[in-house]
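Student: Below is the structure, and that's it, no one-letter string:
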């Protein structure tokens, strides 16, 4: 029997387990899928927006893999870090270990004022409304959503997700699994204007057309685009793009068509008081979002060719963002124009990308934010390390969509299977779970996860809703221990 540990129960980890089950060269394989959390599914549970029910339904296909009799879910077991198992110790228990730990870090803006209260990573905001137990249930309940205006920096799907949640009415979120503290805070939210801002033009945006269109379908919200900013983009005037350049990709053409429709609807940014000439320093502007407030209606403004230069401060909190105006440089890049614009905001969320985080005990490339490898085999000092593999974002960087993890996992599993004859000669524990318990760990197995599901369903029923997520470690672990509920 070939005993394999997969560290991480998100899509890349489960797809790795699935690829191991479907291969035929090693007829007898046992897979333990480890996760630091007592709940499986990774970013599908804790990263996909709660109103994206179709994408969240991917849990059903992941579940089918984890329920296979050859697979054991082992939750509440961390690897790396001060409280987790070291890779060296984990390697004592299995013939091979595949690390699918994702990219949990956030890229920073690296501008003055980024650390002010009221400035957060979009990942933290997503974790809060997704009930990730590492993020306190009250992280945004006290004052962050008291702002009338919010700025989301970034033009990818995560930026669109968080803007949509801010602009969506709480009544619409009540039918989702948003935890009750987050739902209550969103009900009390005073945010009425959300700016989504990118340093490049719309042809350089990374959101999908489906995500973009969802903004225009929000009840009680109005989307606006500045036609002058769209016109700056060389790809905007026609599908052929600039002279001699290939036509933009289909997704870019579709996005531009959506933005063109919004711009034609009179969505120009007409508030000249937001603009400051040159680089003249000035005090942070007053929160002027009341000028955009019309009762219950929220406004979403998409802005382009604005590079964050500084977060502005008032009363020791963020009060806005100073942006440097950019323009195409004629070679496919952008240049600063020397003009600046201030956008008042009491809440700033940065959504400028993820970054892999070093796992103590594994080699790490700090420039790429990945574990060095060749075809998924971990490299130590340039040489493949027997029994150690990677898949997912920690292997290739935070690129692609959920489905991209399939081919990535298959490549790594192909390498592992090619090494299988030698791996099978390595020592491995007959009962890794028993060893983990002897080391003082308390693994949560599949029955414990099912108990969490039942507890969340009961919580939802008590609130007159569908299942509602448990947002804290004590609650999750207490539910997992009560497997007979």
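Tutor: Thanks, I have it. In this text, all values refer to a predicted model and were calculated from it rather than measured experimentally.

Student: contacts, neighbours, all on C-alpha from now
Tutor: OK.

Student: From residue 483, how far out is the closest residue to residue 371 other than its chain neighbours?
Tutor: Closest residue in space to residue 371, ignoring its immediate chain neighbours: residue 364 at 4.6 Å, by C-alpha to C-alpha, 6 or more residues apart in numbering. Relative to residue 483, residue 364 is positioned 39 Å away (criterion: C-alpha to C-alpha, to the nearest Å).

Student: Residue 324 too?
Tutor: 56 Å.

Student: Same drill for those two, tell me which one is more crowded.
Tutor: Comparing residue 324 with residue 483 by other C-alpha atoms under 10 Å, the one with more neighbours is residue 324, at 22 against 16.

Student: Check for me that the more buried one belongs to a strand.
Tutor: Yes - assessed with DSSP: H, G, I helix; E, B strand; the rest coil, residue 324 lies in a strand.

Student: ok, it to residue 240 distance?
Tutor: On the measure of C-alpha to C-alpha, residue 324 and residue 240 end up 29 Å apart.

Student: And for the residue nearest to residue 371, the neighbour number?
Tutor: When neighbours are counted by other C-alpha under 10 Å, residue 364 registers 21.

Student: Return the residues in contact with residue 460.
Tutor: 466-468 (C-alpha atoms under 8 Å, 6 or more residues apart in numbering).

Student: what about versus this one:
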């Protein structure tokens, strides 16, 4: 019998668990997560109006309902929970699939002004991540009002031109009619419905041919009701790839064609405008009455080597809300080595390396292994590589039968009370009941207290 702990229940963790039980008939897998809910960024990162992508939860559910896979939510691994060393004692192997838990900063003056947030924080708010409102909210963010992001905002600036930037731009422009059928928490829906945002500027420091968004996501901006997209043809023309797209990839060429269509269209109508800007690098956030009032940008120009250089010309864009979307980054894990330069755990084919040597029984998969790159499907081959390494090591990990005791009673004896699958199903029922009471579909519970209270209604009675 091979007992494996997988830390993280997002796509990467689920794919590791799936590959393990498919390839090894005697493998038993506990999937641990700090949150009481499974699915990771599929639940808390995919935009609520992207129902097709969110439906991936159905296939992840099938993995977690396998008879040799067990979901243990509400279990934190680290100094505030189960130490990594203790986890290693309880299981033959531990696979860390914890993703990239923080966002990159701009490193410019004014970045910490009120009204300046990361896109991650905004996504967590409208996705009902419990840290956004609950006990684990970042210092200084606790107790903020439900309309924290959009209160008194007329103009917003989104810094970045990837799919997350497109998502948050789209959410700012969506109306209540489009958002009400989603699982968005009621407080966020109410705040966005009452929003007075009229101008949303999505800004990149490089040109349109180098933007990271996909064409499908980009086109969605042009289909938003009562919203027009504005593109400056002069900015597009600064990009050599725009004027001569022959050397671009298929996605880049399609993006250029979409932008070309918007640039050549008459001035759009609508109550809201999305302005796509290029070749502008943020250099400072400017204060107005104690909060963000504008962003100062430097005009950039192609440097002939795929990058850009500053031109010494500046402009300011009014903004009462600034969302930075310039990438994710892994964070150090207690008890594991960490490469600060790449934001990953050093590894060889998924095997954790300590001082260049393989650490027996410790593995990584997903973004903490390879960095924040790829799409959801990229996690499958990544997980398979790690599982192949683990199974090749299995004879050494389970000498003479090795550990066979169920770790769960031992964890409980040490004060750990996980949310098991029945508790998660109780959360699902509570969210369906909340939605019905509001005249909507499923509506997410927005905080730790309500999630844990719902989970308790599904917990088995262990009284003696």
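Tutor: Received the coordinates, thanks. Model, not experiment: these values are computed from the prediction.

Student: What TM-score do the two superposed chains give?
Tutor: Between these two chains, after superposing, the TM-score reads 0.95 (TM-score structural alignment, normalised by the length of the second structure); 450 aligned residues with a C-alpha RMSD of 1.5 Å.

Student: Highest neighbour count among the contacts of residue 460 of the first structure?
Tutor: residue 468 (24 neighbours).

Student: Tell me the spacing between residue 197 of the first structure and residue 340 of the first structure.
Tutor: For residue 197 of the first structure relative to residue 340 of the first structure (C-alpha to C-alpha), the value is 14 Å.

Student: Distance check, residue 344 of the first structure against residue 320 of the first structure.
Tutor: 4 Å.

Student: and the residue nearest to residue 371 of the first structure, what does it touch?
Tutor: Counting by C-alpha under 8 Å, 6+ apart, residue 364 of the first structure touches 358, 370-372.

Student: re earlier: identify the contacts common to residue 197 and residue 340 of the first structure.
Tutor: By C-alpha under 8 Å, 6+ apart, no residue touches both residue 197 of the first structure and residue 340.

Student: so where do the helices sit in the stretch 251-400 of the second structure?
Tutor: 367-370, 379-397 (DSSP state H, counting those that start in this stretch).

Student: Now mean neighbour count and distance to residue 14 of the second structure too, for these, in TSV please.
Tutor: Compiled in TSV, those are given as follows (neighbours: other C-alpha atoms under 10 Å; distance: least, C-alpha to C-alpha, whole Å):
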stretch	mean neighbour count	distance to residue 14 of the second structure
helix 367-370	26	14
helix 379-397	19	9
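
Student: Residue 288 of the second structure is nearest to which of these?
Tutor: Closest to residue 288 of the second structure of the helices of the stretch 251-400 of the second structure is helix 367-370 (C-alpha to C-alpha; 38.1 Å).

Student: After superposing, tell me the mean distance of the closest one to the first structure.
Tutor: Aligned to the first structure and superposed, helix 367-370 of the second structure gives a mean residue distance of 0.2 Å (mean C-alpha distance after the TM-score superposition for the first structure).

Student: circling back: what lines up with the residue nearest to residue 371 of the first structure in the second structure?
Tutor: Counting by TM-score structural alignment, residue 364 of the first structure lines up with residue 338 in the second structure.

Student: Repeat that for residue 478 of the first structure.
Tutor: Using TM-score structural alignment, the equivalent of residue 478 of the first structure in the second structure is residue 453.

Student: Could you verify that that match is part of a strand?
Tutor: No - according to three-state DSSP, residue 453 of the second structure belongs to no strand; its state is helix.

Student: tell me the SS of the nearest residue to residue 240 of the first structure once chain neighbours are set aside?
Tutor: Closest residue to residue 240 of the first structure apart from its sequence neighbours, by C-alpha to C-alpha, 6+ apart: residue 247 at 4.4 Å. Under three-state DSSP, residue 247 of the first structure falls in the coil class.

Student: Now do residue 247 of the first structure: how many residues are near it, please.
Tutor: Residues near residue 247 of the first structure, counting by other C-alpha under 10 Å: 15.
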